[in-house]
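[1] I need the structure of the sequence given here:
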Amino acid sequence: MAAKHSQGEVAPVARRSRDSRRARRRFGAALASALAAASTSAWALEMDAGDDTPLPEGTNLAVLYYQHVERDRLYVDGDRVPGRNRLDSDIGIARFVHYTKFAGMTINPQFLLPFGNLHAKGDLSPLGSASGVGDLILASVFWLVEKPETNTYFAITPYVYLPTGSYDKNEALNLGENRWKGTLQLGYITGLTDKLLLDLYADVTVFGNNNDYGPTSATLKQDPLYQVQGWLRYKLTDAWDVRAGYFYTWGGETKVNGVSGDDRQRNTKYQVGTAWFYEPSAQVVFTYGQDISVESGFRERNRLNFRWLKVF
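    Presented below is the predicted three-dimensional model:
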C-alpha cells in the first residue's frame, strides 16, 4: 500500500513538471516570435489617409516620420502571458518619392529607410535594447484609376524589403530582419461628399526565410500576413482635415526549424488624428492609436505617429 501511495503522489508532481516545461517552452516561443514581429511592427505598413492621391508629374516629396510605441502586454493564441512584458520603440523613417509617368500611367518610385531603437522594460529588461537602421524598402504606386473630379482613385503598390538593416543573431532585439519580404497592396480612395472622403487599403505580405535566426542559426519561416485598413477623412478646410482609421491584421504564423510558434495574428487597432498643410508645400500629420484586440504578440497601449512632408 505504501508503494502505491507514493506512486500516486509522484504522478501529479510529474504532470505539473511537464506542464511547467510546456508553459516555459510556450512562453519562450511566444516571446521570440513577438520580439521578431515587434521589430518590424514599429514601422508596419500602415497607410496615412490620402497616401494614394496622385500628384503632378515631376513632383518630389521629402517625408520624415517619427513613431513612438509603448507595448505593455504579451499574448499567445489569445491568452495573456503573465508578467510585466513591456517593449517600447522610437522609430524614424526617411522617405523620398518622385512622381512620373509610365505608359501614360502615374507612378511614384520611392524608398523608405527606417532607423531608431527598441527598448525592453519590466520583466523583459534583461533583453536590453537595440538601435540602428532597419531594412531598406523600395516601392512604387501604380494608379489604374484617376478621377480627380470625384476624388476617386484606385492603385496597386508593390513593396520590396531588402535585408540591409542592423541584425545580430545573438541579440533578442534587432532593427533588421535578415530576410527578404514583399508586400502587394491595393488602395482605393473616393469622395463620399465634398468634404468627406473614404480610404480603403488591403495588402498581403510574403516572407523569405531567415536562415540565421537566434544563437543556434535556426531557420525562421513565416506564413503570409494579411491586412485591411479603412480611413474616414473630413475636410474642415482645404488645408486641414480630421481623420479616423481602423486596422485588422491576420495570419503570419511563424515556425522555427519547423516548430510552430502558435502566434497566428488576429489583431485590431484604431487611430485618430489630423493633417494640416501649414503652407502650400508643407504638411504635418499627427495620429494617436491603440490596439483594440490582440490574438498573438504585444499589445500596443499607446502609438504616437508624426509625419512631416515637403513638396518640391
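[2] C-alpha only now, for contacts and for neighbours.
    Fine.
[3] all strands of the stretch 51-200 of the chain, in order?
    When assigned using DSSP state E, counting those that start in this stretch, the strands of the stretch 51-200 of the chain occupy the ranges 60-76, 79-80, 85-98, 100-102, 105-107, 110-122, 129-133, 137-139, 142-147, 152-161, 181-191, 196-207.
[4] need those in CSV with mean neighbour count and distance to Glu279, can you?
    Supplementary listing: those in CSV, determined by neighbours: other CA atoms under 10 Å; distance: least, CA to CA, whole Å:
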stretch, mean neighbour count, distance to Glu279
strand 60-76, 20, 14
strand 79-80, 14, 46
strand 85-98, 20, 19
strand 100-102, 14, 24
strand 105-107, 19, 25
strand 110-122, 19, 23
strand 129-133, 19, 31
strand 137-139, 18, 27
strand 142-147, 16, 25
strand 152-161, 19, 25
strand 181-191, 20, 23
strand 196-207, 20, 22
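[5] One more sequence to fold, the one below, so I can look at both together:
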Amino acid sequence: MKTRRIAALCGAATTALALAAGTAQAIDIQPMDWTPLPAGTSIAALYVLHGRNDGVTLNGSEIDGKLTTTFVLPRLAHYFELGGRPAAVSMILPFGKLSDGEIDGAGLNAPSGLGDMIISGGTWLVNNPEQRQSVVLAGYLKLPTGRYDSSRALNIGSDRHSVALQIGGQTAVSEKLTLEGTIDAEFFANNDNADGAGETGKTDTLYSFQSYLTYAVSPTTFVSAGYAAYKGGDQSIGGVETGFKSDRQQVRLGVTTFLNETTTLFGEFTHDFDVKGGFRQDTGLMVRVAKFF
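    As a prediction, this is how the structure comes out:
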C-alpha cells in the first residue's frame, strides 16, 4: 500500500511545456502522471527547464541556427472526487527567456517575462490501483497572458487562446515496471495581428503521442525512459506558410526520488530528432520539485 501511494505522489504533475520559439506548444506529461492522489490532496510544484537548440528546419531544408530557452513554471493542483471518480484541477503560470537566437547568421531578439497561463482539469474514467491501471480524460485552456510583440521574431506569449483534449493511462507490466501512454490534440485560435500589419496568423491542430516505461528501483526511487512524437502545428501568416511547425520526435530519460514523505525531486534529459519544422532541441533538461499537502 505504501509503495502505491509513493508512486502516486511521484506522478500527477502534467504540465504544458514550450517546445521552442516559432513552434506551437504541447501538453507534455511526466512519469506516473496518471496515478491519482487521494481526494483533498494539493500540490505546489516548481519546474525549471533549460534547452539548447542547434539547427533549424524550414520547408524541408536544414539551416544554421541556434536558440537557448529557459523557463520557470510554478504550478498548483488540487485533487477531489467528481461523481464518485478521482478528479483534479491545475494552474500553471510560466516565466521564461529566449536568448542567443540566430537563424542563418541573422541574430534574433531575446524576449523574457510572463508566459501564457494554463488551466486544466481531468477525471479518471478507470482507476484500479491494485493493478496500477488507470484511464484519464483531461482538458486544457491556454490564456494569452504572455508578453507578445508582433514586430518581433520571437515572443514568450502567443497572443491567442488554445484548447487541448488529452486521454492517457497506465498499466502494470510487472511488479516493478509500469507503462504509460498519452495522446492529445490541441486547437488554436487565430492571431489577428501576427505581423504588426494586420495579417492573420493561423496554426493547424497539433497532435502528440507520449509514452513512458518506469522501473521502481526502490519504493522511493524510479527510473523512466520515454518517447514522444508530435505532428502538425503548421503555421501561416496571411495565408503564407512560414515553414514553422511541430513535426518532431523526442527521447527522454528521467529519475524521480522522494526527498522526504511529502516532497519529490524529478530530473529529466530530452533530445529531439527527425525535426521537420522549426528549431531542433539538441539538449533539454528539466528539474521539478513538488510538495504534497
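[6] about what we covered before: in TSV: the strands of the stretch 51-200 of the first structure, plus distance to Ala36 of the first structure.
    Written out in TSV, the entries for those read as follows (distance: least, CA to CA, whole Å):
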stretch	distance to Ala36 of the first structure
strand 60-76	13
strand 79-80	18
strand 85-98	12
strand 100-102	36
strand 105-107	32
strand 110-122	11
strand 129-133	12
strand 137-139	18
strand 142-147	31
strand 152-161	15
strand 181-191	14
strand 196-207	13
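[7] among those, which is nearest Ser260 of the first structure?
    Each of those was scored for nearness to Ser260 of the first structure using CA to CA, and the closest is strand 60-76 (11.9 Å).
[8] I'd like to know which of the strands of the stretch 51-200 of the first structure is closest to Pro215 of the first structure.
    Closest to Pro215 of the first structure of these is strand 129-133 (CA to CA; 16.3 Å).
[9] In the second structure, which residues correspond to the closest one?
    Taken onto the second structure by TM-score structural alignment, strand 129-133 of the first structure occupies residues 110-114 there.
[10] In contact with Asp28 of the second structure, which residues?
    Taking CA atoms under 8 Å, 6 or more residues apart in numbering as the contact definition, Asp28 of the second structure lies against Thr14, Thr15, Ala16, Leu17, Gln210.
[11] secondary structure class for the third one?
    Counting by DSSP: H, G, I helix; E, B strand; the rest coil, the backbone at Ala16 of the second structure sits in strand.
[12] From what I see, it and Ile119 are in contact.
    No. Under the criterion of CA atoms under 8 Å, Ala16 of the second structure is not in contact with Ile119, lying 9.7 Å apart.
[13] Which stretch of the second structure lines up against stretch 234-243 of the first structure?
    Going by TM-score structural alignment, stretch 234-243 of the first structure lines up with residues 215-224 of the second structure.
[14] And that stretch, what's buried?
    Applying a neighbour-count criterion of 16 or more other CA atoms under 10 Å, one finds Tyr215, Ala216, Thr220, Thr221, Phe222, Val223, Ser224 buried in stretch 215-224 of the second structure.
[15] got it, and stretch 304-312 of the first structure?
    Result for stretch 304-312 of the first structure [16+ other CA under 10 Å]: buried residues Leu304, Asn305, Phe306, Arg307, Trp308, Leu309, Lys310.
[16] May I see those residues organised as TSV, with secondary structure and distance to Asp88 of the first structure added?
    Conversion of these to TSV gives the following (DSSP: H, G, I helix; E, B strand; the rest coil; distance: CA to CA, whole Å):
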residue	secondary structure	distance to Asp88 of the first structure
Leu304	strand	12
Asn305	strand	14
Phe306	strand	16
Arg307	strand	19
Trp308	strand	22
Leu309	strand	25
Lys310	strand	28
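[17] Could you export the residues you listed to CSV, including columns for distance to Ile93 of the first structure?
    Conversion of these to CSV gives the following (distance: CA to CA, whole Å):
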residue, distance to Ile93 of the first structure
Leu304, 14
Asn305, 11
Phe306, 10
Arg307, 9
Trp308, 11
Leu309, 12
Lys310, 14
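[18] of all the residues you listed, which comes closest to Pro56 of the first structure?
    The shortest gap between Pro56 of the first structure and any of those belongs to Lys310, at 14.6 Å (CA to CA).
[19] For the nearest residue to the closest one once chain neighbours are set aside, give its distance to Leu61 of the first structure.
    Take Lys310 of the first structure and drop its neighbours on the chain: the residue closest to it by CA to CA, 6 or more residues apart in numbering is Ala282, 4.6 Å away. Ala282 of the first structure sits 10 Å away from Leu61 of the first structure, going by CA to CA, to the nearest Å.
[20] Between these two, which contacts overlap?
    Between them, Ala282 of the first structure and Leu61 have Leu309, Lys310, Val311 as joint contacts when contacts are counted by CA under 8 Å, 6+ apart.
[21] which residue in the second structure lines up with the second one?
    I take that to be Lys310 of the first structure. When the two structures are superposed using TM-score structural alignment, Lys310 of the first structure falls opposite Lys291 in the second structure.
[22] I'd say its match and Ala45 touch.
    Yes. Counting by CA under 8 Å, Ala45 is a contact partner of Lys291 of the second structure at 6.2 Å.
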